[in-house]
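In: Dropping a prediction and its sequence here:
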Amino acid sequence: MAATLQERVMDTFNHLHANPELSWEEVETTKYIKEKLEEAGCSVTVFDDCTGVIGDIGNFSGEAPVIAIRADMDALWQEVDGELKANHSCGHDAHMTMVLGALWSIKDRADILQKVGVRFIFQPAEEVGAGALKLIEKGAVDQVDYYYGIHLRPIQELPNGKAAPAILHGATGSLEFDIRGEDAHGARPHLTHNAVEIGTHIVNAIHTIHLDPNIAHSAKVTRFLAGERNTNIIPGSATLAVDLRAQTNELMEQLVSRIHEILQSTQSLFNVTINITEENGVAAAEVHPEAQEIARQAIIRSIGEEYTAAPIVTPGGDDFHFYTIKKPHLKATMVGLGCGLQPGLHHPHMTFDQEALFNGIHVLANIIELHAKGAN
């Protein structure tokens, strides 16, 4: 007996949840999704130098609009009940499941598939802000006209049962650097520069950054490692990391520039070497009003106008927005799904109402159907 949609959805979610893989290591996840795409009749693309998989179904003649839906694949590395492990605490297992559910909902709908091409993009490495850029490089969205994502939202942002037609993510940044100097005996502080004191100077200097208070932003040191077991050694070296947030891309540029100025001035002040070892970031959302309106209509059709929320403004980030910045022809938005998620995203014991998966599936399927109706 063929499994019902509900059974397939829950079996898929449980499998993905039980088998998380880290960024760029989503090998078994790629194989699993590829199999599901092929079973549904998709033309499938995989890559020889990275994880991720794309499935195409419908009309790709060049005369029909192409609608793409993206799911992120990777898990986080975090401590869960005293054990460091891969963990799907950001909901990517749910996102993959909902995108597959949307495929299963429309795969036999000739009235849809004759009128639009539908591309299902399963993207690696969202958590490190690099997967979208890689798939852009691969040409994943070159043919795409409209692009949609979906993301579970915590209870602090959206009640269970509701959905929003856009998530207005802020820009995020991460900067890691080393202070390099020589250790010295605790009795001879004049022979070195104490990396703890230098790092503390940097922390305090970051707190003096004041940008437009009308635009949400923050900068804070999230890692500070210095010294070893012996307390009578003055450490000459340290490693620090800074997390940056800004609601607009323009303000993020200012924030990054100020951090660089602080590091350069600190080098001169203390006569030490500061090496930036890692610097990356994710762009703020640039939502297309047409895609947002189609998503809004799909939410109304799926769960009702009373459950349709306004776009969500959040300081969190997502590399989904690189697609629209790098490929301005895309009309894109990301749907926010209320699902009773608590205590919060990235919490090691994050939970949500799994019945909400079906709301997400219906919304995505209705987005595709609305495009097909518009292509008449």
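Out: Perfect, thanks for sending it.

In: alpha carbons only for contacts and neighbour counts from here, please
Out: Fine.

In: Check the secondary structure at the residue nearest the centre of the chain for me.
Out: With distances taken as Cα atoms, centre = their mean, the residue of the chain nearest its centroid is Asp318 (3.3 Å). The assignment at Asp318 comes out as coil when based on DSSP: H, G, I helix; E, B strand; the rest coil.

In: Thought His169 was touching it, still the case?
Out: Yes: Asp318 is within contact range of His169, at 6.9 Å (criterion: Cα atoms under 8 Å).

In: got any residues that touch both of the two?
Out: Taking Cα atoms under 8 Å, 6 or more residues apart in numbering as the contact rule, Asp318 and His169 both touch Ala284.

In: where do the helices sit along the stretch 201-350 of the chain?
Out: 249-270, 289-303, 321-326 (DSSP state H, counting those that start in this stretch).

In: could those go into CSV alongside mean neighbour count and distance to Asp212?
Out: Putting these into CSV (neighbours: other Cα atoms under 10 Å; distance: least, Cα to Cα, whole Å) gives the following:
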stretch, mean neighbour count, distance to Asp212
helix 249-270, 15, 8
helix 289-303, 20, 26
helix 321-326, 19, 23
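
In: With distance to Gly340 as extra columns, can I get the ones you listed in CSV?
Out: CSV is the format used below for the helices of the stretch 201-350 of the chain (distance: least, Cα to Cα, whole Å):
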stretch, distance to Gly340
helix 249-270, 30
helix 289-303, 16
helix 321-326, 25
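
In: this is the comparison structure:
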Amino acid sequence: MDEQTKHFNLINIYHDLHELAEISGEEYQTTRYLTNHLQQLGLHVHHFKTTTGLYVEVGHGKRIIALRADIDAVDQQVNGEWKANHSCGHDAHMTIALGVISNLLNRQSTLPEDHTYRFIFQPAEETGLGAMSLCKEGVIDDVSMLFGMHLRPIQELSSGQYSPAIQHGASRFMTGTITGDDAHGARPHLNVNSIQVGMDFVAKLNAMSLDPMATYSAKMTAFHAGGKSPNIIPGNAHFSLDLRADENDTMELLTANIMNIKDTLRSYYGVEIELTIGDDTPGAVIDEVAEAILSKAIVECVGEQNLKPRLHTPGSDDFHNYTIYHPALKATMLGIGCNLEPGLHHPAMHFDLDQLRAAVRILSHAMQIST
């Protein structure tokens, strides 16, 4: 099969997966598609016990090198319609992983005999819950080195440029409730207005002062109080917080400050305020050995001129939960430059599909030269 035919098939697979977009935890059709494709390649498919997704292996050695591809889409409005949409590039990640599998199967006779190559198709990255669910199933307990990947916006990498590591920040989402009593609009002295409590919460978030050398942010991203009657002062409210930090230690300090804000306002107003941590994604812990291997693969596959330094981004990825759960794991993520515009999670996100082949070559080579 010539390169043009291989490229055509890779693009077909990408379009198939793009059309199968499903939100986190509901990737049933996607899992079936992957299962069918991998079984046609003659591979034994391992399904997870508690969630969607799967993994397969090539080789039978004791040293396990793994590649993770996320499989979920985001729920967003596209041309006026709410739908699952692959605007984060996970359809491309799955396509690249399938390409790497095909490459290694075609080269089985030349692969190191002491290696097994494990390919993990992970659900629910967008909720921050997928990686930890697979950790609990033991999918990385015996893995020595783990590679991931992510398409990068054009502001970070141009088409054909690659980075051997992505320094994601930590993200944490919190939900809160304010519990009190309603009162008549003519009698504001009889209750505490939950909207006022929320306004004070935002003011104190904005007034926080951590180490100026640290990079962080905390925003209230939702606030719901009151109903259809404008003459009722609402005593109850629900709200959401979005926390970001470059370093995991900064995230813990930021969280402690927010808990202090909650306690201060609860005492001042005499109302119940509760905060619950939901999706929680740590900052990247990048292994220098894995990063060096990926750098070598980039240079040998696409040239030194296309090797770019480690990327720093305020975004997050639950890939890094694997290294928090398993500190001995050597891990890094490939940053893929593909002229991605207008940006990740934009409903009209698009990118240079020609870079799928190059990413396949780089990751195939990196896995084979991992020691």
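Out: Received it, and whenever you're ready, just let me know what you need. None of these values were measured; they are calculated from a predicted model.

In: TM-score them against each other, please.
Out: With the length set by TM-score structural alignment, normalised by the length of the second structure, the two chains reach a TM-score of 0.96; 369 aligned residues with a Cα RMSD of 1.5 Å.

In: just to revisit the earlier point, dump the residue contacts of the residue nearest to the centre of the first structure.
Out: Glu126, Glu127, Gly129, His169, Val282, Ala283, Ala284.

In: how far away is the fourth one from Leu37 of the first structure?
Out: This means His169 of the first structure. 29 Å (Cα to Cα, to the nearest Å).

In: For the two, work out which one has more neighbours and name it.
Out: For His169 of the first structure and Leu37, the more surrounded residue by other Cα atoms under 10 Å is His169, and the numbers stand at 26 against 23.

In: ok, that one to Gly317 of the first structure distance?
Out: In terms of Cα to Cα, His169 of the first structure sits 5 Å off from Gly317 of the first structure.

In: Then Met350 of the first structure?
Out: 18 Å.

In: For these two, indicate the residue with more neighbours.
Out: Remark: of Met350 of the first structure and Gly317, Gly317 carries more neighbours, 25 against 17, as counted by other Cα under 10 Å.

In: Now do the contacts for that one.
Out: His169, Gly170, Ala171, Thr172, Val282, Ala283, Ala284.

In: Equivalent analysis for Glu228 of the first structure, please.
Out: Glu228 of the first structure neighbours (Cα under 8 Å, 6+ apart): none.

In: how close does it sit to Gly236 of the first structure?
Out: 11 Å.

In: How about Gln247 of the first structure?
Out: 36 Å.

In: And the two? Which one has more around it.
Out: Counted by other Cα under 10 Å, Gln247 of the first structure and Gly236 do not tie: Gln247 has more neighbours, with 25 against 22.

In: Which residue lies closest in space to the more buried one, excluding its sequence neighbours?
Out: Take Gln247 of the first structure and drop its neighbours on the chain: the residue closest to it by Cα to Cα, 6 or more residues apart in numbering is Gly170, 4.0 Å away.

In: Report how many residues lie close to that neighbour.
Out: The burial count for Gly170 of the first structure: 25, using other Cα under 10 Å.

In: Same check on Lys34 of the first structure?
Out: Lys34 of the first structure: 22 neighbours (other Cα under 10 Å).

In: next SSE after the host helix or strand of it?
Out: Using DSSP states H and E, Lys34 of the first structure falls within helix 27-39. Next helix or strand after helix 27-39 of the first structure toward the C-terminus (DSSP H and E): strand 43-46.

In: Check what contacts that next one and list those residues.
Out: Lys34, Leu37, Glu38, Gly52, Val53, Ile54, Gly55, Asp56, Ile57.

In: list the contacts for the residue lying closest to Phe13 of the first structure once chain neighbours are set aside?
Out: Distances taken as Cα to Cα, 6+ apart put Thr97 closest to Phe13 of the first structure, at 5.6 Å, once the chain neighbours are dropped. For Thr97 of the first structure, the contact set (Cα under 8 Å, 6+ apart) comprises Val9, Thr12, Phe13, Leu357.
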